[in-house]
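Novice: predicted model and sequence below, questions to follow.
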Amino acid sequence: MHVAIIGGASTIGTTVAYTLSGLAPSVDVSLVDINEGAAWAHGTDIEHASYHFAHAPGAVPGHDTESVGTIRSATPDELGALDPDLLVFNAAAPQPDDATDPSAREAELERNLSIVRDVAEDLQSLDPTPLLVVTNPIDRLVYHFYTLLEWPRRCFIGYSLSETARMVDGIADLVDGHRNDVYCPMMGEHGEHMVPVFSRARVDGDPLDVTESERTELMEYVRDIPFDIAEERGVDETSRWVTSAGVSRVVRAMAAADDDVPIDGTPAGVEPAGDDWTFCLSTPLDGEYGFEDVSLGVPVDLDADGVAAIHEWDLADDESAELRRAYESVRADLP
């Protein structure tokens, strides 16, 4: 699999490449950036690091010299010649000083939309290719790419797994358990109107019972923690670690998918129980959940070509109402 990261010299782009070099060493990665020197420098440094991944005790499979991937750099003008299997869009305008304020997200669409239009022009020469959007506001930019490129909608995916990791961390603290035993899918908007599907949440396989006050506390934690982190660490660092791990999880799922058996997000070694462990990603909707002309986070299966299937879950009444609010929020910003 060949992954081209647009905005590859950025904090997230380089961290994704580094994570893939350790966890998915057979994947080829191209760091595509207007800053060619920085992309080359990061790519070369990551290639040097991959030597240590390969020779560490217990190295993951795929580090043999016959199957090891490459890390290279490229400019946007070279996108057409790269022939990638997956595009990761992570280019963004510089973050302002007030990016640690949750309300600042409202300005991200205006700042990043012109970049989306420019990149969409660069992508016109490619055959339809799965495109994973990581730049905020994710749901809105996914839909803009969908309308600009006119590729099949299964090609368009919006990353939204960081909220999942934050929510399970909050639940683990609440129940005094371990986060790796917790499952709680997050639908809706990547942002203010996220929808935790508590009706499907599990702790060590058992249903989760939370009070209204506990739900409120969990939502406040998930909404606030990325900004608390940014305030302490600086906006340039962004949520690089959780995002790169989540993006790598999506890439590895697509790389592992079989034409006959798409991946639903179930971890390796875990027997799925119905839709348990299915992950939610943003994708354009065409009637699913009663919505169209919008992109929202919904439960999906993935394969090498993108979204293989969208699951339509029976949601609790309050979850359905929250999902509609997410739809109205995102839809209000779209043409």
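Specialist: Noted; the coordinates are in hand.
Novice: C-alpha only now, for contacts and for neighbours.
Specialist: Will do.
Novice: any idea which element S160 lies in?
Specialist: Following DSSP states H and E, there is no helix or strand that holds S160.
Novice: next one for the comparison:
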Amino acid sequence: MNKISIIGAGRVGETTAQILAEEELCREVALYDVREDAAAGIALDIFQTAPFFEFDCRLRGSHDPAVIAGSDLVVVTAGFPRKPGMSRSDVLAANVRIIDEVTDHILAHAPDAIVLVVSNPVDTLTYRIAQRTGWPRQRVFGQAGVLDASRMAAFIAEETGFSALDITTLVLGGHGDTMVPMPRYCTINGVPVSHFIAPDRLAAIIDRTRQGGAEILALRKNSSAYDAPAAAVAAMVDAISNNRRRLMPCVAMLDGEYGERDIAMGVPCVLDEQGLAQVVELELNDEERANFTQSAASVRADIGRLAELDH
């Protein structure tokens, strides 16, 4: 890619910019933030690490939204973060206003870009941007399942002592307390994870995965997670930028898959140079189907709130 822009130069946005630059996933990273000079300072700070990390990706930052002009991909991290005790849905009212303004900037300055949404509640805000732009799901999708799956893999590595490099996990559904970790699809170098972990311990890992973000927020107290979310974004960008056709769980607009439509939720997707190339529909057992339906109901409740917030 030539240019990737990040809207929102908070901790997730800053860390994402650092990783994208270090891995040279594009020629230019642009940061936009409404705070005067904040994005410019972050961009300059990161660029000064280039001699140490040996990259020549250029970075620019501005509080003028025109800085995103010509972007191939726009990563949206803007919004109010959660505070301890808050759910992702609790920040919807504040963040939908921000996301509407962000969407208008994208339409004005980067009308040909792919949009990767990170801001919470990510399912609902991905839906909002898709509806507001009218763009196909190929170009508007969200990050959640990649992060949730990495958290689950880390917990399994911690539990078993095996290398995290050998652990494959899958998490579907909404990015919240009703997310749907899929232990049936979790393996350690191809061996089902159930071979190594007792059912009660696996159930505890599933619950911890659902609370993964809240656990970090409670420990940090003054910040939600940003290292793992930024790494998850970078993994998705790498799949797109290098046309890898990777199978990754993403927040996608559904059109009949999994029995759902007119909703954005986490499902397995193929990412390539065009963006979200394909939604992969898995056969769910009764328990998985029930959990997915429950998660969809939670996301729909937030989507239903959008109409109220518009009045």
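Specialist: Thanks, I have the structure now. In this text, all values refer to a predicted model and were calculated from it rather than measured experimentally.
Novice: ok, the equivalent of V116 of structure 1 over in structure 2 - how many residues close by?
Specialist: In structure 2, the residue paired with V116 of structure 1 is I99, using TM-score structural alignment. Neighbour count of I99 of structure 2, defined by other C-alpha atoms under 10 Å: 24.
Novice: can you show me the helices along structure 2?
Specialist: With DSSP state H as the criterion, structure 2 has helices at 11-22, 38-47, 50-53, 92-109, 122-133, 145-160, 199-210, 212-220, 227-241, 286-309.
Novice: so which of those helices comes closest to V29 of structure 2?
Specialist: Of all those, helix 11-22 sits nearest to V29 of structure 2, with 6.7 Å by C-alpha to C-alpha.
Novice: re earlier: I'd like the helices of structure 2 written out as CSV, with distance to G190 of structure 2 added.
Specialist: Listed next are the helices of structure 2 as CSV, based on distance: least, C-alpha to C-alpha, whole Å:
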stretch, distance to G190 of structure 2
helix 11-22, 29
helix 38-47, 39
helix 50-53, 34
helix 92-109, 39
helix 122-133, 30
helix 145-160, 14
helix 199-210, 17
helix 212-220, 25
helix 227-241, 21
helix 286-309, 21
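Novice: V267 of structure 2 is nearest to which of those?
Specialist: helix 145-160 (7.6 Å).
Novice: any figure for the gap between the match of V116 of structure 1 and L202 of structure 2?
Specialist: 37 Å (C-alpha to C-alpha, to the nearest Å).
Novice: what of P249 of structure 2?
Specialist: Counting by C-alpha to C-alpha - P249 of structure 2 and L202 of structure 2 are separated by 20 Å.
Novice: quick one, which of these two is more surrounded?
Specialist: Between P249 of structure 2 and L202, counted using other C-alpha under 10 Å, the more crowded position is P249 (29 against 18).
Novice: show me what that one aligns to in structure 1.
Specialist: Aligned by TM-score structural alignment, P249 of structure 2 pairs with C280 of structure 1.
Novice: ok, and the closest non-adjacent residue to its match?
Specialist: Closest residue to C280 of structure 1 apart from its sequence neighbours, by C-alpha to C-alpha, 6 or more residues apart in numbering: P299 at 4.1 Å.
Novice: so what's the residue mapped onto the one you found from structure 2 up against?
Specialist: Under the alignment (TM-score structural alignment), P299 of structure 1 pairs with P268 in structure 2. Contacts for P268 of structure 2 (C-alpha atoms under 8 Å, 6 or more residues apart in numbering) come out as 172, 247-250, 279-281.
Novice: weed out the non-buried ones from those residues.
Specialist: Buried by 16 or more other C-alpha atoms under 10 Å: 172, 247-250, 279, out of the contacts of P268 of structure 2.
Novice: among those, name the ones in strands.
Specialist: Using DSSP state E to define strands, the subset of these located there is 172, 247-250, 279.
Novice: now those residues in JSON lines, with distance to P136 of structure 2?
Specialist: Shown next, in JSON lines, are these (distance: C-alpha to C-alpha, whole Å):
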{"residue": "L172", "distance to P136 of structure 2": "21"}
{"residue": "L247", "distance to P136 of structure 2": "19"}
{"residue": "M248", "distance to P136 of structure 2": "18"}
{"residue": "P249", "distance to P136 of structure 2": "18"}
{"residue": "C250", "distance to P136 of structure 2": "15"}
{"residue": "V279", "distance to P136 of structure 2": "13"}
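Novice: closest to R11 of structure 2 among these?
Specialist: Once C-alpha to C-alpha is applied, the member of these that ends up nearest R11 of structure 2 is C250, at 21.5 Å.
Novice: any idea how far the aligned partner of D314 of structure 1 in structure 2 is from F292 of structure 2?
Specialist: Under the alignment (TM-score structural alignment), D314 of structure 1 pairs with E283 in structure 2. Going from E283 of structure 2 to F292 of structure 2 by C-alpha to C-alpha gives 12 Å.
Novice: what about stretch 237-257 of structure 2, start to end distance?
Specialist: The first and last residues of stretch 237-257 of structure 2 sit 24 Å apart, counting by C-alpha to C-alpha.
Novice: list the contacts of that stretch.
Specialist: 1, 25-26, 122-123, 126-127, 130, 137, 140-146, 170-172, 174, 236, 260-275, 279, 281.
Novice: same question, stretch 43-56 of structure 2
Specialist: Stretch 43-56 of structure 2 has contacts (C-alpha under 8 Å, 6+ apart) with 17-18, 21-24, 27, 30-31, 58-61.
Novice: which residue lines up with R88 of structure 2 in structure 1?
Specialist: In structure 1, R88 of structure 2 lands on R105 (TM-score structural alignment).
Novice: pretty sure its match contacts A99?
Specialist: Yes: with contact defined as C-alpha atoms under 8 Å, R105 of structure 1 reaches A99; the gap is 7.3 Å.
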